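What follows is a predicted structure for the sequence shown.
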Amino acid sequence: MSDAALAVVVLAAGQGSRMQSDLPKVLHRLGGVPLVGHALAAARSLDPEQVVVVTGHGSDAVARAVAKLDPDAATVLQAEQLGTGHAVAQALPALEGFEGRVIVLYGDTPFIGRDTLAALAGHRSDMVVLGFEAADPGRYGRLVVTDKGLERIVEWKDADEATRDIVLCNSGVMALDAGLLRRLIAGLGNENAAGEYYLTDLVALARAEGAQADVIICDEAETLGINTRGELAAAEAAFQTRARAALMEDGVTLIDPASTFLALDTVIGRDAIIGPNVVFGPGVTVESGAEILPFCHLEGCHVSSGATVGPFARLRPGAELGGDVHVGNFVEIKNSVLDEGVKVGHLTYLGDAHVGEQTNIGAGTITCNYDGVMKHRTTIGPRAFIGSDTMLVAPVTVGADAMTGSGSTITEDVPDGALALGRARQVTKPGLATRLMAALRLKKETR
């Protein structure tokens, strides 16, 4: 790769009318994150000095998503959608003073590989365009190449029959020197069938001033763009297939790969075992040797080595499971830390809690963390024993080696080693059940 500084411009201004959606196209999710998140991740793989995202339709929503996905990226507005060349021109003020290589990516093209981007960044030509040989060229722009390199790009609308017969197609992605980009953008016109300022016209302008333009060819699959719901579904299938294969190559066992669904940033260590019908949302790390049993949903959480989760468990954002933790069926964990060896067998909700090592949480335990306005924390010390059907009304602390009786409602702190009982005394009425049922049946019969 060249040592020149890098900047990336991501074009994300389009409405995506063929999606039939009020949501901007680049915010539709693929692999658990908005489409534009894939472009941003690709950009960051190059370690650029600057990333600029050009927004348009739904600009406020897109800008908020970008800020969450990549807080260091800048956003600029293309108020009128007048073509790709016009869009890149809106990004130039944000690149003022930058001297180096500029790569133009698209917010709806999620699969361009890191090696391909590195080749674009390191190419020695003044300008390089990413092309692909299409099985069905259709309405793609065509790349006209001679022995002197890339001569021009012709949009399908403006191409004659001979040019339409070319199978080398334009992906839209290009890299060029920043100074060249600034000079050429100023010379773009819109004398074409669409009346737009085409970024592709930069090639002819570059050649006219003696700059060298060339093509890098990638696999057609890398250039897949998303324009319809059907294409989004096909892209999701392609993403999942690649992500599953990569995990298995790295030593992860997927019992039923086809029913495992991964996010863009899912991290799973070798020798982890993932059961059927497990869904990973964004922000999940599962360490080596952990096991996720069938029918679990994980998002924004961390599972340490030796832990087991499920079946039928849900880990929500902020769940941190230490080594050898067991989370069983129908357990939900949110914004809680479970230290090493904690056991939460079944039918439990732990929210906004810290549970000390080797503690046992009985079935039906609930941390009552929300008062209707504020969230409150529950702290449980190491080696505690929480009896089944305990309601822990936060804020509350249960000390080390303490116990709660089954069916208790705990509203006050429990000291280390203490037993807390928070339930009404049982009253037994001999024979009353038999008499009550007889009376009820009689009443029913005489209606």
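Structure's in. What do you need?

use CA for all of it now, contacts and neighbours both
Will do.

isn't residue 398 right next to residue 380, touching?
Yes. Assessed by CA atoms under 8 Å, residue 398 is found in contact with residue 380 at 4.7 Å.

any idea how far residue 381 is from the residue nearest to residue 5 when sequence neighbours are not counted?
Excluding the flanking residues, the one nearest residue 5 by CA to CA, 6 or more residues apart in numbering is residue 100, at 4.6 Å. Residue 100 sits at a distance of 56 Å from residue 381 (criterion: CA to CA, to the nearest Å).

The two: who's more crowded?
More neighbours surround residue 381 than the other of residue 100 and residue 381, with 23 against 17 (other CA atoms under 10 Å).

Chain neighbours aside, what residue packs nearest to the more buried one?
Of all residues not flanking residue 381 in the chain, residue 400 sits nearest, at 4.1 Å (CA to CA, 6+ apart).

Quick one: the strands in the stretch 101-250 of the chain, in order.
101-106, 127-133, 142-146, 149-154, 168-177, 213-217 (DSSP state E, counting those that start in this stretch).

so of those, which one's packed in deepest?
When the strands of the stretch 101-250 of the chain are scored by mean count of other CA atoms under 10 Å, the highest mean neighbour count falls to strand 101-106 (a mean of 25).

could you give the angle of it to strand 127-133?
Relative orientation of strand 101-106 and strand 127-133, computed by axes from the mean of the first three to the mean of the last three CA atoms, to 10 degrees: 40 degrees.

And the contacts of strand 101-106?
Contacts to strand 101-106, defined as CA atoms under 8 Å, 6 or more residues apart in numbering, come from residues 4-12, 36, 39, 120-121, 172-178.

doesn't residue 177 make contact with the residue nearest to residue 5?
Yes. If you go by CA under 8 Å, residue 100 and residue 177 touch, sitting 5.7 Å apart.

can you pull the contacts of residue 74?
By CA under 8 Å, 6+ apart, the neighbours of residue 74 are 50-53, 94.

how close does it sit to residue 319?
Between residue 74 and residue 319 the computed distance is 31 Å (CA to CA).

need the contact list for residue 109.
Applying CA under 8 Å, 6+ apart to residue 109 gives the contacts 35, 39, 223-226.

How about residue 437?
Applying CA under 8 Å, 6+ apart to residue 437 gives no contacts.

Inside helices: which ones of the contacts of strand 101-106?
36, 39, 120-121, 178 (DSSP state H).

what's the closest of the residues you listed to residue 368?
residue 36 (37.8 Å; CA to CA).

Name all residues that make contact with that closest one.
When contacts are counted by CA under 8 Å, 6+ apart, residue 36 touches 12, 26-27, 66, 106-108, 110.

tell me the two of the residues you listed that are most distant?
Using CA to CA, the pair of the contacts of residue 36 lying farthest apart is 66 and 110, separated by 15.0 Å.

so where do the helices sit in the chain?
With helices called from DSSP H, the chain shows them at 35-44, 59-69, 84-91, 114-122, 161-164, 178-185, 202-208, 229-249, 432-445.

quick one: which of those helices is nearest residue 16?
Once those are compared by CA to CA, helix 229-249 is nearest, at 10.4 Å.

Take this one as well and set it beside the first:
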Amino acid sequence: MNTKTDPALSSPPARLSTAVILAAGRGTRMKSERPKVMHPLAGRPMLRYLLDNAAQVFDRIVVVIGPGMDDVAALAAPHAVVVQHDRLGTGHAARQAESVFGYGDVAVLYGDNPLITPGTMRALLAQRRCDDTGLALLAMEPADPAKYGRVVTHDGQVVRIVEWADATPAERAIGLCNAGVLCADAADFRRWLDGISNDNAQGEYYLGDVVARAVADGRHVRAVVAPEDELRGINSRAELAQAEACVQARLRQAAMAGGTTLVAPDTVFLCADTVLEPDTVVHPHVVFGPGVHVRRGTEIHAFSHVEGAVVGPDAQIGPYARLRPGTDVGAQARVGNFVELKATTLGAGAKASHLTYLGNATVGARANIGAGTITCNYDGVFKHATEIGADSFIGSDSVLVAPVRVGARALTAAGSVITHDVPDGAMALGRARQANRAGHADTFRDRLKKKKEQG
């Protein structure tokens, strides 16, 4: 008889740290049909921040969503998702993930509390794993404690969480406030969650009641204090704006630390994925949309808007320039004031200095685009391409009706409408013939004045 046991079956299950993110909120106070966690901060859904940061700390991530939140489930992928069909409070939401807690430590986070850094998450996990801590929680000391729940401590241990409405004057004077984030061993967490009650005015199960269960079990509960800016929750449009300010401050600081000069940092707005290489300079009142990469030595002048574009190196943009998605500006190229580029490649050293629209265009190296030039790229159904060759010169107020090609070293006369290809090195004139009628301006003006006098 074979009595050997498979080592894999006899060994204990792996202890993996798990982050449970509660993301079932509907955003009612935001007056929005969009799930709360899908509202953007610096061009990225707020839930994305928490997912990315938690992935740096925890072995597994589970996201609790509400019914019909397919967009949230898609954003959470490839992490596990469970559905809270009945919204009966934060404790009830955490219960929905009990079956996937696994073995090890479990932290419950909030999708609308997205700015917690990996460092703070690591501190929470480390606190849970030392000094016989049964439960660790995040707390903060805000400048204005307002109506946050207070964390009551004794000899370094948390003895209870008291809501502002239930707090005594002495308790309201406590500056340490509850952020709601908890971390405990999976088995303990399951037991404490199963023990909480919905015997309250709202008839809901509150995650914060786990603290009382842990204390009643005689377990040590300890708080990890983190900055207020990391722990601010987002429940309204005003709080979303406050969180945006925090994210922008972080992004600006990171850009400057990376070698970018922001002349007036508070006036520059970045996206979470904006890439600014060293020795770039950004002047006041510049806005970056998603998908921007600015290469070394490029200067973005005031009041410009850049989105979905690659720029430089050593390019000059603006002031008052707009680069739209699909734009690629080459080395040492120049995009001046009131110039708009969309799905356009501007070659190295090329210039479009003022009052120009280039859409679905390819502009060769060193070409010069005169003031007032536009590419007519859309016929109402399809977009068409314009090709402008290297070293060409497009005269002011030219209209290039796509599809059309202007060859290398070619020239278009000012005021021309170009509807046919221009060969390399050729000059194109597409103007109506001018005719001067002597004295006609005076007689025309007199006729208009007489009509005005007659009413």
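Yes, it's here. Note that the structure is a prediction, hence the values are computed from the model and not measured.

Superpose the two chains and report the TM-score.
Superposed pair, TM-score by TM-score structural alignment, normalised by the length of structure 1: 0.82. Supporting alignment: 437 aligned residues with a CA RMSD of 3.6 Å.

circling back to that earlier point, now for the contacts of residue 109 of structure 1, which sits with the most neighbours around it?
Per-residue neighbour counts (other CA under 10 Å) across the contacts of residue 109 of structure 1 peak at residue 39, which has 26 neighbours.

Show me what it aligns to in structure 2.
Under the alignment by TM-score structural alignment, residue 39 of structure 1 pairs with residue 50 in structure 2.

can you pull the contacts of that match?
By CA under 8 Å, 6+ apart, the contact set of residue 50 of structure 2 is 111, 113-116.

among those residues, which recur in structure 1?
Here is what carries over to structure 1 from the contacts of residue 50 of structure 2, by both residues aligned by TM-score structural alignment, their matches' CA atoms under 8 Å: 111, 113-114.

Give the equivalent position in structure 1 for residue 344 of structure 2.
Aligned by TM-score structural alignment, residue 344 of structure 2 pairs with residue 336 of structure 1.

Around its match, how many other residues sit close by?
Using other CA under 10 Å, residue 336 of structure 1 has 23 neighbouring residues.

separation between it and residue 399 of structure 1?
17 Å.

next one: residue 160 of structure 1
Taking CA to CA, one finds residue 160 of structure 1 at 80 Å from residue 399 of structure 1.

If you count surrounding residues, which of those two has more?
Shown here are residue 160 of structure 1 and residue 399; by other CA under 10 Å, residue 399 has more neighbours (21 against 11).

Nearest residue to the more buried one in space, please, no chain neighbours.
Nearest non-adjacent residue to residue 399 of structure 1, counting by CA to CA, 6+ apart: residue 416, 4.1 Å away.

For residue 229 of structure 1, see how far away residue 28 of structure 1 is.
In terms of CA to CA, residue 28 of structure 1 sits 9 Å off from residue 229 of structure 1.

Compare these two (neighbour count), which wins?
Set residue 28 of structure 1 next to residue 229 and count neighbours by other CA under 10 Å: residue 28 wins out with 18 against 15.

residue contacts, that one?
Contacts of residue 28 of structure 1 (CA under 8 Å, 6+ apart): 34-35.

same deal with the one 4 residues further on?
Residues counted as contacts of residue 32 of structure 1 (CA under 8 Å, 6+ apart) are 262-264, 281-282.

What residues does the residue nearest to it when sequence neighbours are not counted make contact with?
Distances taken as CA to CA, 6+ apart put residue 263 closest to residue 32 of structure 1, at 4.9 Å, once the chain neighbours are dropped. Applying CA under 8 Å, 6+ apart, we find residue 263 of structure 1 in contact with 30-33, 280-283.

Go through these and name the one nearest residue 141 of structure 1.
In terms of CA to CA, no member of the contacts of residue 263 of structure 1 lies closer to residue 141 of structure 1 than residue 30, at 25.7 Å.

what about the closest residue to that closest one other than its chain neighbours, neighbour count?
Take residue 30 of structure 1 and drop its neighbours on the chain: the residue closest to it by CA to CA, 6+ apart is residue 236, 5.8 Å away. Number of residues near residue 236 of structure 1 (other CA under 10 Å) recorded here: 18.

ditto for residue 125 of structure 1
As a burial measure, residue 125 of structure 1 scores 16 neighbours (other CA under 10 Å).

thought it was touching residue 210?
No. Shown here, residue 125 of structure 1 and residue 210 do not form a contact pair, counting by CA under 8 Å, at 11.6 Å.

before we move on, back to that, closest one of the contacts of residue 263 of structure 1 to residue 154 of structure 1?
residue 30 (30.7 Å).

and the closest one, how many neighbours?
Using other CA under 10 Å, residue 30 of structure 1 has 23 neighbouring residues.

Same check on the one 4 residues further on?
Applying other CA under 10 Å, we find 23 other residues in the vicinity of residue 34 of structure 1.

Leaving out the residues flanking it, which one is nearest to it?
residue 27 (4.5 Å).

list the contacts for residue 87 of structure 2?
Contact analysis of residue 87 of structure 2 by CA under 8 Å, 6+ apart lists 24, 66, 93.

Just give me the match in structure 1 for it.
Per TM-score structural alignment, the equivalent position to residue 87 of structure 2 in structure 1 is residue 81.

repeat for residue 311 of structure 2
So residue 311 of structure 2 corresponds to residue 303, using TM-score structural alignment.

contacting residues around that match?
285-287, 290, 320-323 are the contacts of residue 303 of structure 1 under CA under 8 Å, 6+ apart.

For burial, what's the neighbour tally of the counterpart of residue 334 of structure 2 in structure 1?
Under the alignment by TM-score structural alignment, residue 334 of structure 2 pairs with residue 326 in structure 1. Neighbours of residue 326 of structure 1 under the rule other CA under 10 Å: 22.

Residue 153 of structure 2 and residue 185 of structure 2, how far apart?
Taking CA to CA, one finds residue 153 of structure 2 at 21 Å from residue 185 of structure 2.

now residue 302 of structure 2
Per CA to CA, residue 302 of structure 2 is found 53 Å from residue 185 of structure 2.

cool, residue 37 of structure 2 as well?
Counting by CA to CA - residue 37 of structure 2 and residue 185 of structure 2 are separated by 27 Å.

Quick check: residue 214 of structure 1 touching residue 127?
Yes. Between residue 214 of structure 1 and residue 127 there is a contact under CA under 8 Å: 6.5 Å.

looking at it, residue 295 of structure 1 is touching residue 278, isn't it?
Yes. Between residue 295 of structure 1 and residue 278 there is a contact under CA under 8 Å: 5.1 Å.

So which of these two has more stuff around it?
Taking neighbours as other CA under 10 Å, residue 295 of structure 1 and residue 278 compare with residue 278 leading, 25 against 19.

Okay then, goodbye and thanks.
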